[in-house]
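>>> Here is my input, please return the structure:
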Amino acid sequence: MTVRPDPTFHASPKLAMEAPAETLAFTLMLSPDGSQPDGLAVIDVDSSSSDYGKIVHQVIMPNKGDEFHHFGWNACSSALSPLTGHAFLERRYLIIPGIRSSRIYVVDVKNPLKAKIHKIIEPEEVFAKTGYSRPHTIHCGPEGIYVSTLGGGGKDGTDGPPGIFIMDCETFDIIGRWEMDRGVQDKHYDFWWNLPRDYMVSSEWGLPPQFENGIVAEDLLSNKYGHSIHFWDLRGRKNVQTIDLGANHQMALEIRPAHDPVKEYGFCGVVVDTTNLEGAIFTWWREKDGTFNAKKTITIPPVAADPDDLPDLLKGFSAVPPLVTDIDLSLDDKYLYVACWGTGEMHQYDVSDPMKPVLAGKVEIGGIVAKTKHPNGKDFGYGPQMVEISRDGKRVYWTNSLYSTWDDQFYPGEGGAAMVKADVGANGGLTLDKNFWVEFPKGYRSHQIRLEGGDCSTDSFCYPSV
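Predicted structure coming up:
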C-alpha cells in the first residue's frame, strides 16, 4: 500500500489520455497442446529503444495445461471511487487465470524486468469457495477483484450456471460469489460497468462442452450459444433486465461501455449471425426511466470463397464469415476497433454518434483465405484477435490466437504466435508499423495484451471528463 494514490490511477478518461505513453506491454503466451507451461511475456514497446518489439522478460509457470486467455490488474482507476476504501493500492499485480485448469496466478510486476509469481490459487479453492470453474475475465473494482467464469460446478462445468466471484485485492483470497439474484442468466462471458450509475452489463458465450473441444457446429446452427446481454444492479447484485439480441446472433461476447461515466451507452460484439454469416455490433443504452435498449448498428458481411480454400467447418457455406471475436473502445469514446478474425481485418469505426458508426479505417492481415502478409513480409497466422489501445489512442496492438481448439478448426495447421502494432492517423485511419513484430518462443500462441500503466479495456473511471 502507498501513502498516496498510484500515479497510474486517473479520475477521468481525459486525464488518463494525458498520462505518459506506455513503454512495456504484457502479453499472455499459451501452449496449445499443453506440452509446455504457459507464460507471460514482457515486451518493449518504446519505439526509441534498441529492444523495440522484443521480449525483454518472461515468467514461465510451474504447471502445464492452464491455457492462458484473459487477465487483468489487481487495482486500477476504479480505486478512486468515492465508495472505496482502497484508494492507496498499487497497480502492481497481474491476475492470470487458466481457462482450462481453473488455476489462478498472481504475478508481481512492480519491477517488470524481474516480474515473478507472487501467489498461486489452486482450482480446488476456486471450486470450493464459488462453485464456479473456468475463470475468464478480470476487472479491478472499487471493493475487490471481480472474476467472471465460463463454467459452473462438476467435471464438465455444467452443474449450475457460471457467474462472477470476488477476490480480495490485497491478500488475493477468494471471498465468494457476487450474484444475489441472477434471474434468467445461465451462461457467461464478459462484463463491465458504469460505477457512478451503479449498473453492470454482462454477456454470453457458451458452456464448457460448447467450446473446450472446439466449436460444436450442431449447437451453432441450432442457435444454442449465448445471444443475450444482461443488466445488473451493481450494488444490489441482481439482474434487473435481460435483452435477447435474437437467437441468430450467436455468441454475444465483448462488452465495451463508454469510458466517460456521464455517457450511458456501450457496445457488444456478436461473432456471427447464423442467417447470413455476418458479424455484428450492437449499441446498448439506458433510457431516462432506467430501462435498457439495444440496436444493431454495425454489420460486416462474409466474403465469398472457393470451398477448396476453406476448412471443413466452412466448406458448405462457400464463404468466410468475418468472425467478430474482439472489440475495444478508445478512451475518448471516439473509435471502436473490431477484430474480424475470419477475414483477417481490423476495422476502425468512428462512433462519435454511437447509433451511427462510420468506418474510418481498416487493416488487412492474416485471414482464413486472404492470408495477407505483414508489411515486413512475414506471414501472420490466423487473424486479428485480441486488441488493445494505448491510453492516448495513438497506437493499437493486437495478437492472433482465439482459443487453441478453435484455432485448429478454423485455421488447420500451426500458425504460431504473433503481435503487431498499428499507428492511428490524426483524423482516423490505421497503418501497420513495419518495424514492430514480436518473435515469441516456438510452440506458443499469443492472446490478451495489457499495457504498462493501464489501457482501454482495464480501467473504469468514476468522474466525468472535463
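
>>> C-alpha from now on. contacts and neighbour counts both.
Noted.

>>> List the residues that contact Gly366.
343-345, 372-374, 379-384 (C-alpha atoms under 8 Å, 6 or more residues apart in numbering).

>>> Following up with a second sequence; could you model it the same way so I can compare the two?
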Amino acid sequence: MSTPTVDPTFYRSPAEAIAAPPETLAYVVTFDRAAEQPDALAVIGTDPDAEGYGRVVGWADLPTRGDELHHFGWNACSSAFAHAGHHTDGLQRRYLLLPGLRSSNIHVYDTHPDPAQPRLVRTIDADELAARAGYSRPHTLHCGPDGIYLSCLGAAEGDGGPGGIAVLDHDTFEVVRAWETDRGPQRLAYDAWWHLNQNTLITSEWGTPSMIEDGLVPELLLGQEYGHALHFWDLAEGRHVQRVDLGSEHQMVLELRPSHDPGATWGFAGVVVSTADLSASVWRWFRDGAEWKAEKVITIPAEPAETEQLPPALQPFGAVPPLVTDINLSVDDRFLYVSCWGTGELKQYDVSDPAHPRETGSVRLGGIVDRAPHPSAPDRPLAGGPQMVEVSRDGRRIYLTNSLYGAWDDQFYPDGVGAWLAKLTTDPQRGGLAVDRDFFPHGEDFRGRRAHQVRLQGGDASSDSYCYAGG
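Prediction:
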C-alpha cells in the first residue's frame, strides 16, 4: 500500500510554518471600479534574487466584469489536519477562490502546473450561492475543518440581512449549505474565524449590502447602526453561543485575528471608528471561565486637519480618522500590524503580552492628508493608504495594498486612489519597520485596476489555522 502524501505546505504547527522556505510569489486581486475591464488576478515576483522581483510576472483576467474582487483565499491549508482523514487523500493548497463582492460570483483558479499563470477552472454563480445557502455578497473565506467557509454580507433576496456563512465542498467547490443552525441574535456579518481546538468560531459585523455599497452613510454611522459586536459560536454545531457588544459607538467591527497557538483562547478584532471622537481601536477577546469577554487594548486617535485638506465627507469634523480597516498577527503571535487607511500609517505592536500591546514600529505611505510618498519615488504623492496587510510565515516581510472598497475609495480619496503594492521588512525579534525601495508595483503595472488583497504562495499569516502546538 502506498503511503499517503501530505501537501508540504500543510504545516502541523506555527513553528513548522515559520521554518518553511520563503514565498517566491504573491497573488493580488485587482478590480476595475468602472467595470469597463474585467477584474484580474495578478502574480508578483517576491524572490529578491529573481529577475521578476517586485514586478507583475503573471496575469489572469476574469471572464466577467463588475465583480469587484475583494477578499480571497486558498481552498485548503494547515487546518487540513483537523479533517477526519481528509488530509491524506490528495487535498492540496492549489486553488484560489476569488469571490466577487458586487456580483456574488466566485471564480476558482488553479495555480498548477505553473504557479505564475493561474487558470480558471470553475465559476460558482450567484444563483447557486443563493439557492443552496441563502446568501449573497461573498466577502471572506477560510479553509476549514469540514469545507471552505465563506462569509457573506447579505441574504439571497433583497439588500438586507441576515448575512452569514456558506460552506463549500473542498474538492468540487459546490455550495453545500448555510453553516448556521441557530443564529440567535446575529444579523450583520463580516469576518469569521475560529479556535479549532476550542470548538469555537467567532464572527464580526460590518453592515448589509445596502449599508456599504454606496460608501459610508453618515446617517447610519451617527445613528450607530453599523456593527459593533462579536459573536461566539459552537463550531461543530453551527449554533450561536454568546454575543459580546463592544458598545454602539464602536462602529464597524471588521477583521478577526485569533492567536495561531492552537491552545490559546484569545485574539484581536479591529474597529474602524468611534462616533465619540473618530478614533479607531483594537480589541482583545478572551475566554474567562465559561464566558467570552472583550476589552479595548489599543486606541488610535484622529489627527486634526484643515477643512480644505479633507474630502467633503470629513470636512464637518476637522480631523482625519485613522480608519483601521485591517489588522494582521504574525504566525509566532509576537507582532500585530494595524492598517490606518485614513491617516496613511501602518503600526506595529509587540503583543507578547496580548493584554498590553506596545508600539514598536510605524511607517507612513499615502493618507488622506499626508499623501506620504514611497521612498523609491519621493516626488510622487500617494493616494490611498496601508489597507490590506499580509505577513509572511516567518514574520520578516509585510505586504500592503492601498484600496479599500470602490465606493469608499471614491468617498475618502475623491481625486483618485491609484493602485500600489508595498513591501516592508522587520526583525521578527526586535520589531521596527523599513520600506523596501526595490519593491513597488504601482500605477499601470496593474493595468488600470485597483489592488486590494495579497495572498502568499505556500500560505501566510492570515490564511492558516494550526492544530498542533509543537514544532
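
>>> TM between them?
Overlay of the two chains. TM-score (TM-score structural alignment, normalised by the length of structure 1): 0.97; 462 aligned residues with a C-alpha RMSD of 1.1 Å.

>>> if we can go back for a sec, taking the contacts of Gly366 of structure 1, please make a ChimeraX selection of just the buried ones.
This is the ChimeraX syntax for the buried subset of these, where burial follows 16 or more other C-alpha atoms under 10 Å:
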select :343,344,345,372,374,379,380,381,382,383,384
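
>>> now, among the contacts of Gly366 of structure 1, which is nearest to Glu170 of structure 1?
Pro384 (34.9 Å; C-alpha to C-alpha).

>>> any idea how far the closest one is from His447 of structure 1?
10 Å (C-alpha to C-alpha, to the nearest Å).

>>> With Ile164 of structure 1 instead?
Counting by C-alpha to C-alpha - Ile164 of structure 1 and His447 of structure 1 are separated by 22 Å.

>>> same deal with Val262 of structure 1?
On the measure of C-alpha to C-alpha, Val262 of structure 1 and His447 of structure 1 end up 32 Å apart.

>>> who's more crowded, the two?
Neighbours were counted for Val262 of structure 1 and for His447 using other C-alpha atoms under 10 Å; His447 has more, 25 against 14.

>>> Please say which position in structure 2 that one maps to.
Alignment note: His447 of structure 1 maps to His452 in structure 2; criterion TM-score structural alignment.

>>> And the helix or strand containing its match against structure 1, how far off on average?
Taking DSSP states H and E as the definition, His452 of structure 2 sits inside strand 450-456. Compared with structure 1 after the fit, strand 450-456 of structure 2 shows a mean deviation of 0.4 Å (mean C-alpha distance after the TM-score superposition for structure 1).

>>> if we can go back for a sec, wait, the match of His447 of structure 1 sits on Tyr399?
No: using C-alpha atoms under 8 Å, His452 of structure 2 makes no contact with Tyr399, being 11.2 Å away.

>>> Let me have the contacts of Gly366 of structure 1 in JSON lines, extended by secondary structure and distance to Ile55 of structure 1.
As requested, the contacts of Gly366 of structure 1 are arranged in JSON lines below (DSSP: H, G, I helix; E, B strand; the rest coil; distance: C-alpha to C-alpha, whole Å):
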{"residue": "Thr343", "secondary structure": "coil", "distance to Ile55 of structure 1": "28"}
{"residue": "Gly344", "secondary structure": "coil", "distance to Ile55 of structure 1": "25"}
{"residue": "Glu345", "secondary structure": "strand", "distance to Ile55 of structure 1": "25"}
{"residue": "Thr372", "secondary structure": "strand", "distance to Ile55 of structure 1": "24"}
{"residue": "Lys373", "secondary structure": "coil", "distance to Ile55 of structure 1": "22"}
{"residue": "His374", "secondary structure": "coil", "distance to Ile55 of structure 1": "19"}
{"residue": "Asp379", "secondary structure": "coil", "distance to Ile55 of structure 1": "19"}
{"residue": "Phe380", "secondary structure": "coil", "distance to Ile55 of structure 1": "18"}
{"residue": "Gly381", "secondary structure": "coil", "distance to Ile55 of structure 1": "19"}
{"residue": "Tyr382", "secondary structure": "coil", "distance to Ile55 of structure 1": "21"}
{"residue": "Gly383", "secondary structure": "coil", "distance to Ile55 of structure 1": "21"}
{"residue": "Pro384", "secondary structure": "coil", "distance to Ile55 of structure 1": "20"}
